[in-house]
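>>> Structure, please.
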Amino acid sequence: MSNIEIRTIDVVQYIQPLREGGSMPAIVMADDGFQYVLKFRGAGHGKKMLVSELIGGELARAMGLKVPELVFMNLEDTFSKTEPDEEIQDLLKFSEGLNLGLHFLSGAITYDPLVSIADSMSASKVVLLDSMISNIDRTAKNTNLLNWHRELWLIDQGASFYFHHNWETWKSHLDRTFPLVKDHVLLERAEHLEEAVKEIKQVITIDKITEIVNTIPEEWLTDESEPLNASEMRAAYIQFLTTRLSKIDILAKEAEDAK
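Okay, here's the model as predicted:
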């Protein structure tokens, strides 16, 4: 029985696109009366990006980091039919079905490494999380972090697990570390890597990893053009993450050396 409950809700209104994101997410209203940032299955890296977002977000939450609530969002075909912008119309059309939403943090500001708030323990955990999930997109150029109510929030893990863009070679990533940690926006503030490792080992177990991976909707893993089926993909994500967990001391040392 999973302790992770992810609600499924319906999109009732498309409000506006967020054009600063490469995959052009949008602010939408759901049938529960709240606004969400909708990540589309029909965008650039499609369903793989949603999988990365879901696993990365729930791992972060399990580590005690702040992540907006993640929800599954149903998008009906009516939105593409009434949208005048052709680019958005296509995105909506290719995204019918189940997408991923993040609760919209109204009034949040983009993290700026020069002035924003990030306590050292949170920074250390984010650095280790991103080393574990091979997230290449948390740099000064694009932090994918927010400050909201004077706290640090993670909003985008979509560029993680880049091995899944080529399932033929995914096993070659098992032996790798994460040299790109040298570009991490929070590296300078990550002064508690050793303590963070201890905390992560306590909460991120093989059972927790399995539980998170099992929340991925089957339809996001089903693709006839891929060499692996859905259950083989789940097993691959679990194996990758448990291997990373077993190397977390090495990943912490790599981060420390990069500082």
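
>>> When you work out contacts or count neighbours from here on, use the C-alpha atoms and nothing else.
Will do.

>>> which stretches of the chain form strands?
Applying DSSP state E to the chain gives strands spanning 8-17, 26-30, 35-39, 70-75, 97-103, 109-110, 145-148, 151-154.

>>> One more sequence to fold, the one below, so I can look at both together:
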Amino acid sequence: MNNLPQLRSINVTRYIAPLREGGSLPALSEADDDFKYVLKFKGAGHGVKALIAELLGGEIARTLGLRIPELVFAHLSEDFGRTEADEEIQDLLQGSQGLNLALHFLSGAINFDPVVTNVDAELASQIVWLDAFVTNVDRTFRNTNMMIWHKELWLIDHGASFYFHHSFSNWENHAKSPFALIKDHVLLPKASLLEETDRAFKTLLTQEKIKAIVNLIPEEWLHWEESDESPEAIKNVYFDFLTTRLAHSEIFIKEAQNARQKSI
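From the prediction side, this is the model:
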């Protein structure tokens, strides 16, 4: 049985509403499979790089056994959004024709509140490890990017991960960085099992799995104006970044442990 990651593709049929204020303007939308999705646009904010981060971060989380809504490739047709009255949204839709990314909408989910919901040490350590690994600058008290759905914790929004790719230089240095921003992680005080998590996750994230996740990135998202690299070369950088970072995980584990000691 092939258990390597795969994504379905959908066609967006209806723009329902923007979900929150901000540069990315994700939207609640409906697709031709009659499900609702949170649609992330390649024409917004950091463009395709945010979608790549969302895709890689989300599928790594899923491979590690963490709960994340299903990710799908979402196609916007050329005529989509022409009747939208809001000019900003119309420009966003027109600039996002082609392949985008969407997450299955968790109807009835509520935002995670660390004061209300207790997270055990094992799960907290797993999420902190993930975010240190993919250099996710979100998941703070201000913006937890977690939801409670059917009494379970779900992770959303990994678009701020892999921040090295916005300059796409010195990836080796970034791969071995301690990631000092982990000090602001909302679950860090609970993450007392980072070494145990590290051992377990290293057995799950094989090179084959990492390669399969990276290979999910559509070629359409890999033609960057600021880079002369080919799509295949860009994929290789993501693969090398992840495998190098995994091989040197003790660097970001130590940083997280030291930050945790200062926070408790």
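
>>> Fetch the TM-score of the aligned pair.
Laid over one another, the chains give 0.96 as their TM-score (TM-score structural alignment, normalised by the length of structure 1), with 259 aligned residues with a C-alpha RMSD of 1.4 Å.

>>> In CSV, list the strands of structure 1 along with distance to Ser52 of structure 1 and mean neighbour count.
Below are the strands of structure 1 laid out as CSV (distance: least, C-alpha to C-alpha, whole Å; neighbours: other C-alpha atoms under 10 Å):
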stretch, distance to Ser52 of structure 1, mean neighbour count
strand 8-17, 18, 16
strand 26-30, 18, 20
strand 35-39, 11, 25
strand 70-75, 12, 22
strand 97-103, 11, 23
strand 109-110, 21, 15
strand 145-148, 16, 21
strand 151-154, 13, 20
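
>>> OK, contacts around the closest residue to Asn215 of structure 2 other than its chain neighbours?
Once flanking residues are discounted, Asn215 of structure 2 sits nearest to Lys235: 7.1 Å by C-alpha to C-alpha, 6 or more residues apart in numbering. Residues near Lys235 of structure 2 by C-alpha atoms under 8 Å, 6 or more residues apart in numbering: Val214, Asn215, Ile217.

>>> What lines up with the first one in structure 1?
Superposed on structure 1 with TM-score structural alignment, Val214 of structure 2 falls opposite Val213.

>>> can you count the residues close to its match?
Neighbours of Val213 of structure 1 under the rule other C-alpha atoms under 10 Å: 22.

>>> do Asn135 of structure 1 as well
Count around Asn135 of structure 1 with other C-alpha under 10 Å applied: 24.

>>> Kindly report the same for Lys201 of structure 1.
Number of residues near Lys201 of structure 1 (other C-alpha under 10 Å) recorded here: 14.

>>> Tell me the counterpart of it in structure 2.
Correspondence of Lys201 of structure 1 to structure 2, assessed by TM-score structural alignment: Lys202.

>>> hmm, which of the contacts of Lys235 of structure 2 are common to structure 1?
Compared against structure 1 with both residues aligned by TM-score structural alignment, their matches' C-alpha atoms under 8 Å, the contacts of Lys235 of structure 2 retain Val214, Asn215.

>>> got the contacts of Lys235 of structure 2 as CSV, with distance to Glu59 of structure 2 columns?
Shown next, in CSV, are the contacts of Lys235 of structure 2 (distance: C-alpha to C-alpha, whole Å):
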residue, distance to Glu59 of structure 2
Val214, 9
Asn215, 11
Ile217, 11
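
>>> Just give me the closest of the contacts of Lys235 of structure 2 to Gln90 of structure 2.
Ile217 (26.0 Å; C-alpha to C-alpha).
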